[in-house]
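Turn this into a model:
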Amino acid sequence: MMTLESIYYIGQTLAVLAILVSLLFLTFQTMQNTRAVRASSLQEVLDGCRDRNFLPGFTTPDVLNIFARGL
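All right, here's what the predicted structure looks like:
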């Protein structure tokens, strides 16, 4: 038969496990968010470079095709 003390210890163990699982989940979510923010930032930088450097003077299909093959 289980005593109140053993039920208490089981409850505490389950609470600690739940906290650890939630911390692992938060770590995973933070890593995914960091990757998404970095990718978005890089895309913004590349879009800015493209808009500043290539759109005004290099709008002919031949030049853009050469540039695309270079990437």
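
make it CA atoms for all contacts and neighbour counts henceforth
Fine.

Tell me where the chain has helices.
With DSSP state H applied, the chain shows helices at 4-53, 61-70, listed in chain order.

How far off centre is the longest one?
Averaged C-alpha coordinates place helix 4-53 at 8 Å from its chain's average position (C-alpha atoms, centre = their mean, to the nearest Å).

circling back: could you identify which of the helices of the chain is most buried?
Of the helices of the chain, the one with the most neighbours on average (mean count of other C-alpha atoms under 10 Å) is helix 4-53, at a mean of 12.

which strands and helices sit next to that helix?
Packed against helix 4-53, as judged by 3 or more C-alpha pairs under 8 Å, 6 or more residues apart in numbering; DSSP states H and E, are no other helices or strands.

To compare against the first, here's the next sequence to fold:
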Amino acid sequence: MSKCSECGLLEDKGDAGYKCFKYGKEIKQADTFLSTDCLYFIQPQYEEGVPIPKQQLLLIKEADLKRKKLQGPV
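Next up, the predicted model:
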């Protein structure tokens, strides 16, 4: 199970809480530790010690989902 608190698409809004980059949904701090079945969950990734931007992580995940969708019985 994935948790919002571990997702690379979670934006920290400081005192305002958190926001999902994909869905634009405001998330309370307590809710970030709940398990979800989010299709767009992706671990934060780093390139040369620098975090990959959320826009790029979303593109990576969408491409991965498209690739999996095109696979089927042969």
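
Could you get me the TM-score between them?
Comparison of the two superposed chains (TM-score structural alignment, normalised by the length of the first structure) gives a TM-score of 0.30, and 25 aligned residues with a C-alpha RMSD of 2.1 Å.

Count the residues that sit near the closest residue to Lys19 of the second structure other than its chain neighbours.
Spatial nearest neighbour of Lys19 of the second structure, excluding adjacent residues (C-alpha to C-alpha, 6 or more residues apart in numbering): Glu26 at 4.5 Å. A count of nearby residues for Glu26 of the second structure, using other C-alpha atoms under 10 Å, gives 15.

Likewise for Tyr18 of the second structure?
Residues lying near Tyr18 of the second structure (other C-alpha under 10 Å) number 21.

Distance-wise, check it relative to Leu65 of the second structure.
According to C-alpha to C-alpha, to the nearest Å, Tyr18 of the second structure stands 24 Å off from Leu65 of the second structure.

Could you do Asp12 of the second structure as well?
Distance from Asp12 of the second structure to Leu65 of the second structure, by C-alpha to C-alpha: 25 Å.

And Lys3 of the second structure, by the same measure?
Relative to Leu65 of the second structure, Lys3 of the second structure is positioned 19 Å away (criterion: C-alpha to C-alpha).

swap in Gln55 of the second structure?
15 Å.

Lys19 of the second structure now?
As judged by C-alpha to C-alpha, Lys19 of the second structure and Leu65 of the second structure stand 22 Å apart.

Who has more neighbours out of the two?
Ranked by neighbour count (other C-alpha under 10 Å), Lys19 of the second structure and Leu65 place Lys19 first, with 20 against 13.
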